[in-house]
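[1] Coordinates only, no sequence provided:
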């Protein structure tokens, strides 16, 4: 979420560009592709919210698309992606956040199908309303699935990514509740760059080319 239509468009375009670079660099490691593609999803999310701003909120297709990504898709995507890239030693414990993500995504999908999500412009923020039942339990499952999977990954780069997401989410929620300004897009941009660096660190080293006429090459 950003503080204006223009900010959402700019942030979305930048995050999407980072996502393209991330996916390109991860092409040789298919297991890393779901995580590498996360900035693409986040960038698309920001661009969709620009359309929500443009239409002054409401209950239209942009609002529904925003909610589908934010609610059922992310808590399923993130733990599944972390599980794909995690070392074998971490996979058993990562089944816990994955199970939480499946349950949370299933619940939120049902709620989205049964109720109408609405968006409203509140100063420099967009507020979304769905009327979630057992909201605290759903939020706990959401956080376990997303941030919890990153912190339990056993990978230093992903743990750092998880810490940044946690801090960014906490700050954004505080400012959003005050209806002051939405700042998640800025944190999403920083987190996407951190994820890009993680992808770069995972690339296998290139083999040094042998000079022409090296005796070890044989005849």
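    Received it, and whenever you're ready, just let me know what you need. These figures come from a predicted structure and were not determined experimentally. Residues are numbered from 1 along each chain as shown.
[2] CA atoms for contacts and neighbours, from now on please.
    Noted.
[3] Tell me which helix or strand comes right after the top helix by length along the chain.
    Criterion DSSP state H: the longest helix present in the chain is helix 88-114. Next along the chain after helix 88-114, taking DSSP states H and E as the criterion, comes strand 118-122.
[4] next helix or strand past that following strand?
    As the chain continues past strand 118-122, the following element, by DSSP H and E, is strand 125-129.
[5] Okay, buried residues for stretch 170-189 please.
    Buried positions in stretch 170-189, judged by neighbour count with 16 or more other CA atoms under 10 Å: 172, 176, 179, 181, 182, 183, 184, 185, 186, 187, 188, 189.
[6] wait, the last one sits on residue 17?
    No. Using CA atoms under 8 Å, residue 189 is not in contact with residue 17; the gap is 10.4 Å.
[7] then this one, side by side with the first:
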């Protein structure tokens, strides 16, 4: 769900710059940094740039094979990839020395990571076995993939991604969980009215929070 191909391209390029800076800060930090979380802004930028191609395909400005490949790439990132990488990255961050997370929260993060892997299996199967379609509704794109039991999988998806961030003992990661959870609700409401999506702003906000988080010592993340 985005405003246009141009908006996706512009914001995707800006988020890519934030993603590169996040990786550089994480690499130069004196403290261990989970690569999966530090690379998340870069992945979000790729996701937005891919959807710029989806927009062009929906408008008939791309050859059908390229448009189909863009829709599939969008679905792979959005569906089976994120519910695995996000909780795994938060769990990895919680295992860093000096991180303010107790054993109960760490066990909870392990459980959410396992749940994310379980949720990703039917999502990946749906993407592999069903063609991904994208239809333009006003200023938004509506995707159809043929996911079985969508309500159940959506609940598990949000639990693993947003829930793992909220469960983190890291103040900035918990803030990121609040931002993404609120943004998901707003995106759903705005898409319902076929107006404009908050996803571009959500991706940018999440990337800036992760940039602020990267490279900081655990004692400063409380």
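    Noted; the coordinates are in hand. This structure is a prediction, so every number in the text was calculated from the model and none was measured.
[8] Please state their TM-score.
    In this superposition the chains share a TM-score of 0.88, using TM-score structural alignment, normalised by the length of the first structure; 205 aligned residues with a CA RMSD of 1.8 Å.
[9] just checking, residue 86 of the second structure is part of a helix?
    Yes. Under DSSP: H, G, I helix; E, B strand; the rest coil, residue 86 of the second structure falls within a helix.
[10] what residue of the first structure takes the place of it?
    Per TM-score structural alignment, the equivalent position to residue 86 of the second structure in the first structure is residue 78.
[11] ok, the closest residue to its match other than its chain neighbours - how many residues close by?
    In this structure, residue 78 of the first structure finds its nearest non-sequential neighbour in residue 146, 5.6 Å apart by CA to CA, 6 or more residues apart in numbering. For residue 146 of the first structure, the count of nearby residues is 25 (other CA atoms under 10 Å).
[12] quick one: contacts for residue 146 of the first structure?
    74, 75, 78, 79, 97, 101 (CA atoms under 8 Å, 6 or more residues apart in numbering).
[13] ok so, going back, farthest pair within the buried residues of stretch 170-189 of the first structure?
    179 and 189 (21.3 Å; CA to CA).
[14] Just give me the match in the second structure for the residue nearest to residue 78 of the first structure.
    Looks like residue 146 of the first structure aligns to residue 161 there (TM-score structural alignment).
[15] Reduced to three states, what does the residue most central in space within the second structure come out as?
    Taking CA atoms, centre = their mean, the centroid of the second structure lies closest to residue 82, which sits 5.4 Å from it. The local conformation at residue 82 of the second structure, judged by three-state DSSP, is helix.
[16] Quick check: the gap between it and residue 148 of the second structure.
    Distance from residue 82 of the second structure to residue 148 of the second structure, counting by CA to CA, to the nearest Å: 18 Å.
[17] Distance of residue 22 of the first structure relative to residue 38 of the first structure?
    For residue 22 of the first structure, the distance to residue 38 of the first structure equals 9 Å [CA to CA].
[18] Which of these two has more residues huddled nearby?
    Higher neighbour count among residue 22 of the first structure and residue 38: residue 22, with 27 against 24, using other CA under 10 Å.
[19] for the helix or strand the more buried one falls within, packing partners?
    For residue 22 of the first structure, the host element (DSSP H and E) is helix 5-25. Here helix 5-25 of the first structure touches helix 33-36, helix 38-54, helix 184-202, going by 3 or more CA pairs under 8 Å, 6 or more residues apart in numbering; DSSP states H and E.
[20] in that helix, what's buried?
    Neighbour-count burial for helix 5-25 of the first structure, counted by 16+ other CA under 10 Å, picks out 5, 7-16, 18-23, 25.
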